[in-house]
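Peer 1: Quick one, structure for this:
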Amino acid sequence: MKWFAAVLIAAVVVGIGIALWVRLAPTDPSRWHVAPLVRQDHDYAAGVIRAVPGTAEDLERLDAIIRATPRTVHLAGSLDEGMLSYVTRSAFWGFPDYTTVVLRGDTLIIHARLRFGRSDMGVNKARVSRWLDQLGRDA
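Peer 2: Okay, here's the model as predicted:
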C-alpha cells in the first residue's frame, strides 16, 4: 500500500510540474514571430496555414478579431510591419498556440501552430476558421 501512495504522490508532483511548465515556460518572440514559408493552404497535425485574399484594412480587422479572442495576447509585430504574432492559451491547461499573420501583397497568410505535443486535435484549424468567418472569408 505504501508503494501505491508513493507512486500516486509522484504522479501528482510530476503532473503539477508539467502543468506549471506549460503555463510558465518563457516565450521567445524571435522563435514564433516568423513569416510562414508556405504561401498556400496547408493542414498538418500541429497546426494550419491559410492563405486568403486580403488588404491592409483586412489585416487591421483580423488583428482586432484575434485580440478579442479569449486567452489571446499580442506577442510581436505591428500593422505597419505587416506581420503580427499572437499567443492563445487553452482554457484548462494553458497550452500555448502561436499564430502569425502576414500580409504579402494582396494575400493574408495565417499560420497557427502548437508549441507542446505532436497534435493540436484540430484546435488551431477551428480557431482560424472562426476568425476567417468573422472576417468574411472562406476558411
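Peer 1: Only C-alpha atoms from now on, for both contacts and neighbour counts.
Peer 2: Fine.
Peer 1: can you give me the helices for the chain?
Peer 2: For the chain, helices defined by DSSP state H occupy the ranges 2-24, 29-32, 56-67, 123-135.
Peer 1: Could you list every helix and strand in contact with the last one?
Peer 2: With contacts defined as 3 or more C-alpha pairs under 8 Å, 6 or more residues apart in numbering; DSSP states H and E, helix 123-135 has these neighbours: strand 47-53, helix 56-67, strand 107-114.
Peer 1: next up, for comparison:
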Amino acid sequence: MTVAWVLLTLMILGVAFIRLAPSDPVRWHVAPKGDADKDLKGGVVRVVQAGQLGLKKFNTIVQADATTRVLAGSVDEGMVTYISRTKVMGFPDYTTAQQDGDTLRIYGRLRFGRSDMGVNRKRVDGWLRQLPSSAN
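Peer 2: Okay, here's the model as predicted:
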C-alpha cells in the first residue's frame, strides 16, 4: 500500500512540475529555420507565403485560441512565440511565428517528451487553415 501512495505522490508532483515549470523566453523565443514544411517527431515547421500582413493575421487567429497565450515577442517585432497547454494534463507546447518579407515561418514543438503524437502539426495546420489565402 505504501508503494501505491509513493507512486501516486510522484505522479502528482510530476503533473505539478509540468504545469508550473517556468517557460524561459530565452530558450523558446528563437527564430524558426527552414524554407520548407517539415513534420518532426516532436513538432512541425511550416513555411507559408502569407503576404506582408501574414504574422498579424496569424496572431489574430492564435490569440483567439483559449489554450494559447503569448510567451514573448510581438507582431511589431516581427516574431511571436506562443505557449499552448493541453486541456487535460497541461503539457506546454511552444509555437514561434516569424515574418520574413512575404514569408511566414512557423515552428511548433513540444517541451516534454520525445513525441507529440501530431498535436503540434494538428494545431498549427488548424490555425493555418483559418489564415486568409490572399497575399495581403
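Peer 1: and the helices and strands packed on helix 123-135 of structure 1, which is most packed in?
Peer 2: Of all these, strand 107-114 has the most neighbours on average by mean count of other C-alpha atoms under 10 Å, namely a mean of 24.
Peer 1: And for it, what's in contact with it?
Peer 2: 36, 39-40, 46-55, 59, 96-103, 120, 124-125, 128 (C-alpha atoms under 8 Å, 6 or more residues apart in numbering).
Peer 1: Next: stretch 124-133 of structure 1.
Peer 2: Outside stretch 124-133 of structure 1, the residues that reach it (C-alpha under 8 Å, 6+ apart) are 43, 47-48, 62, 65-66, 97, 110, 112-114, 138-139.
Peer 1: Residue 97 of structure 2 -> structure 1?
Peer 2: Under the alignment by TM-score structural alignment, residue 97 of structure 2 pairs with residue 101 in structure 1.
Peer 1: Verify the contact between its match and residue 87 for me.
Peer 2: No. When contacts are counted by C-alpha atoms under 8 Å, residue 101 of structure 1 is not listed as touching residue 87 (11.9 Å).
Peer 1: between the two, who's got more neighbours?
Peer 2: Ranked by neighbour count (other C-alpha atoms under 10 Å), residue 101 of structure 1 and residue 87 place residue 101 first, with 27 against 23.
Peer 1: Which residues are in contact with the more buried one?
Peer 2: Here residue 101 of structure 1 is in contact with 35, 59, 83, 84, 85, 108, 109, 110, 111 (C-alpha under 8 Å, 6+ apart).
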